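In: Okay, sequence plus prediction incoming.
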Amino acid sequence: MSTIAEGPCDVPQIVDARRGASLDSLGSGATCRFRADPKIFSRGRAATRTEEQLAVPERQRLAAEPRTVLGKKVRRLRREGVIPANLVQAGHASIAMQVSERELADLVRVQATGQLVDLESPDATEPVLMDSVDIDTLTNRLVHVTLRKVDLTRPIDVMVRVSLEGHAPASDNAELLVLQHLQEVEVSALPAEIPSSLIGDVSGLVDIGDEVCVSDLRSADGSYEPVDDPDAIVVQVTAARAVEEEEDEDDLEEVLLEEGAEVDAEAPEAADGASEQPATGA
């Protein structure tokens, strides 16, 4: 039943609870969303680093130019290796810009989305938040990037990815599954202190019910306060049989929906007949 996906973080058999598929490791470690059991992990303190504020890595840089090509014509830009961008700021009109597809792809690979980057434009260089990146799911090509000006003195709410470390003993048991529930966690942080990732230690996941929670995560760097429920489960150990039964119920529900669709197909005829009745009233 169980499958094993081994990577640099050495966390086999960790399954995405939303997709029911094992995770492949990405970059320097598999990124997942998980949680921990009170018997194994200490929950006495939040994951934020208050005593020792970890240094945030040097910011990535992204060169940008003003963009005059708008609307559907931006397809031509993409064919030339240029990605349309918009620089947004609260209370101000959006500024159309364009960036190199190669440079943007490099930032996506190092997971800079949701992080501050130094935007280099002809006029100046300024820190902005790489707010979101649109990717064509069919071609896996970059489509658009949204950059956001932020007040560096005010905390903002952002989603930060979760990385796992250690080996989950439960993953060695064919009757158990380590399920992923969260891939990202929402946090509040100063823009310059946004963690590059939140780390969850899965080495204490041994038996059914063991879990890693949001409060068990620690920041790889920077400083933050959790916005999500500290008790929200990030990773959990469950019985493989329970997962199989849940999947069987989902399959049955799909069959019932398909059968119901055939019955509903006759409904439009009844509706058409009703529409032909003369209107009554004033």
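Out: Looks like it arrived, so ask away. Residues are numbered from 1 along each chain as shown.

In: from here on, contacts and neighbour counts on C-alpha atoms
Out: Noted.

In: So which residues of the stretch 101-250 of the chain form strands?
Out: With strands called from DSSP state E, counting those that start in this stretch, the stretch 101-250 of the chain shows them at 116-120, 125-135, 142-148, 156-165, 176-180, 184-189, 198-201, 211-213, 218-219, 225-226, 233-239.

In: could I get those as JSON lines with distance to Glu253?
Out: What follows is those, written out as JSON lines (distance: least, C-alpha to C-alpha, whole Å):
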{"stretch": "strand 116-120", "distance to Glu253": "44"}
{"stretch": "strand 125-135", "distance to Glu253": "32"}
{"stretch": "strand 142-148", "distance to Glu253": "36"}
{"stretch": "strand 156-165", "distance to Glu253": "32"}
{"stretch": "strand 176-180", "distance to Glu253": "22"}
{"stretch": "strand 184-189", "distance to Glu253": "29"}
{"stretch": "strand 198-201", "distance to Glu253": "35"}
{"stretch": "strand 211-213", "distance to Glu253": "29"}
{"stretch": "strand 218-219", "distance to Glu253": "39"}
{"stretch": "strand 225-226", "distance to Glu253": "36"}
{"stretch": "strand 233-239", "distance to Glu253": "22"}
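
In: got another, please set it beside the one above:
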Amino acid sequence: MSATVPLPCEPRTATGKSAARRLRREGRLPAVLYGGGGPATPLAVPVRELVNLLKHHPRNVRLELELEGGRRQAVIKALDVHPVTRRPLHVDLLEVAEDRPVTLEVPLRIVGQDPIGVRHGGILQVVRDRVKVRCLPAELPEAIEVDLAELDSGQAFTVGELTTPVAVLAPPETVLFKILAPRISKTPAAAAAAAAAPAATAEAGAEQ
């Protein structure tokens, strides 16, 4: 992923909860830019611009920031959102350089047919929908594709089965997806027998 997307921003001097609330009322989001070998830089980002950007680009897209001293490239390190409205509340940015590896989470994208186990009535359980990777910024994938078509009931898909050129920072045996066996419905005869069992037990107790 080599393209960059511009994100308007400006330095901010006021910090703290009251300053953050004031920024949000003005339609701006408190942000902090880390990395670059210097101290963290407090910024203000237009909320509408960030929301629109995330609608059309993956969360790990490379951003171009216009700041005093020139343009700087960054990626979203962390994004805090409101638990109910999902509106962004704060964003942490990490400055990147072409020759310096970064560590970020990348989403997993399921491709291909439904797993065999699902086609036979099983349930796909998503244990993890993203993994942490380390690579150069230009090598950072938008997502890692996962083909689960051959996954059957009772089986799991692990980190060791991922096909990606970047380093995944998790043990190979880490489970990402698994297929839960389908629930077996009782036949009418079995259901009737199960219902009759308590009555038979009660009658036997009464005869003793």
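Out: Alright, I've got the coordinates. The model shown is predicted, which means the values in this text are computed figures rather than measured ones.

In: Ok, which of the strands of the stretch 101-250 of the first structure comes nearest Val74 of the first structure?
Out: When the strands of the stretch 101-250 of the first structure are compared by C-alpha to C-alpha, strand 142-148 sits nearest Val74 of the first structure, at 9.5 Å.

In: Pull the residues that contact that closest one.
Out: Strand 142-148 of the first structure is contacted from outside by 78, 83-89, 101, 105, 128-136, using C-alpha atoms under 8 Å, 6 or more residues apart in numbering.

In: Show me the helices in the second structure, by range?
Out: Under the criterion DSSP state H, the second structure carries helices at the ranges 17-25, 47-56, 116-119, 188-207.

In: what's around Gly16 of the second structure, how many residues?
Out: 8 (other C-alpha atoms under 10 Å).

In: Likewise for the one 3 residues further on?
Out: A count of nearby residues for Ala19 of the second structure, using other C-alpha under 10 Å, gives 14.

In: what's the answer for Ala90 of the first structure, then?
Out: The number of residues near Ala90 of the first structure, taken as other C-alpha under 10 Å, comes to 9.

In: cool, and Lys17 of the second structure?
Out: Neighbours of Lys17 of the second structure (other C-alpha under 10 Å): 10.

In: Asp99 of the second structure versus Ile116 of the second structure, what's the distance?
Out: Between Ile116 of the second structure and Asp99 of the second structure the distance is 43 Å, computed by C-alpha to C-alpha, to the nearest Å.

In: Between those two, point out the one with more neighbours.
Out: Using other C-alpha under 10 Å as the criterion, Ile116 of the second structure and Asp99 rank with Ile116 on top: 16 against 10.

In: now that one, nearest residue through space, not along the chain?
Out: Asp152 (5.1 Å; C-alpha to C-alpha, 6 or more residues apart in numbering).

In: swap in Ser197 of the first structure?
Out: Ser197 of the first structure's closest residue in space is Arg161 (C-alpha to C-alpha, 6+ apart), at 5.2 Å.

In: Show me what the one you found lines up with in the second structure.
Out: Alignment note (TM-score structural alignment): Arg161 of the first structure maps to Pro107 of the second structure.

In: if we can go back for a sec, what subset of the contacts of strand 142-148 of the first structure is buried?
Out: Buried by 16 or more other C-alpha atoms under 10 Å: 78, 83-88, 101, 128-131, 133, out of the contacts of strand 142-148 of the first structure.

In: Make TSV out of the residues you listed and add distance to Pro195 of the first structure.
Out: Formatted as TSV, those follow (distance: C-alpha to C-alpha, whole Å):
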residue	distance to Pro195 of the first structure
Arg78	31
Ile83	26
Pro84	27
Ala85	24
Asn86	24
Leu87	22
Val88	22
Glu101	25
Val128	15
Leu129	13
Met130	14
Asp131	15
Val133	19
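
In: quick check, nearest of these to Ala261 of the first structure?
Out: Among those, Val133 lies closest to Ala261 of the first structure (C-alpha to C-alpha), at 36.8 Å.

In: and the aligned partner of Val96 of the second structure in the first structure, what is it in contact with?
Out: Aligned by TM-score structural alignment, Val96 of the second structure pairs with Val150 of the first structure. Contact analysis of Val150 of the first structure by C-alpha under 8 Å, 6+ apart lists Gln89, Val128, Leu129, Pro191.

In: could you redo those residues as JSON lines and give each row distance to Ser197 of the first structure?
Out: As requested, those are exported to JSON lines (distance: C-alpha to C-alpha, whole Å):
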{"residue": "Gln89", "distance to Ser197 of the first structure": "25"}
{"residue": "Val128", "distance to Ser197 of the first structure": "18"}
{"residue": "Leu129", "distance to Ser197 of the first structure": "16"}
{"residue": "Pro191", "distance to Ser197 of the first structure": "14"}
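
In: Out of these, which is nearest to Asp231 of the first structure?
Out: Out of the contacts of Val150 of the first structure, the member with the shortest distance to Asp231 of the first structure (by C-alpha to C-alpha) is Pro191, at 25.0 Å.

In: Quick one: residues contacting the closest one.
Out: Listed by C-alpha under 8 Å, 6+ apart, the contact set of Pro191 of the first structure reads Gln115, Leu116, Leu129, Val150, Asp151, Leu152, Thr153, Arg154, Pro155, Ile156.

In: Looking at the residues you listed, state which has the most neighbours.
Out: Scoring the contacts of Pro191 of the first structure on neighbours with other C-alpha under 10 Å, the highest-scoring entry is Leu116 at 27 neighbours.

In: any idea how far that one lies from Glu65 of the first structure?
Out: Taking C-alpha to C-alpha as the measure, Leu116 of the first structure falls 18 Å from Glu65 of the first structure.

In: if we can go back for a sec, dump the helices of the second structure into a markdown table; add distance to Glu145 of the second structure as well.
Out: Formatted as a markdown table, the helices of the second structure follow (distance: least, C-alpha to C-alpha, whole Å):
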| stretch | distance to Glu145 of the second structure |
| --- | --- |
| helix 17-25 | 36 |
| helix 47-56 | 19 |
| helix 116-119 | 18 |
| helix 188-207 | 43 |
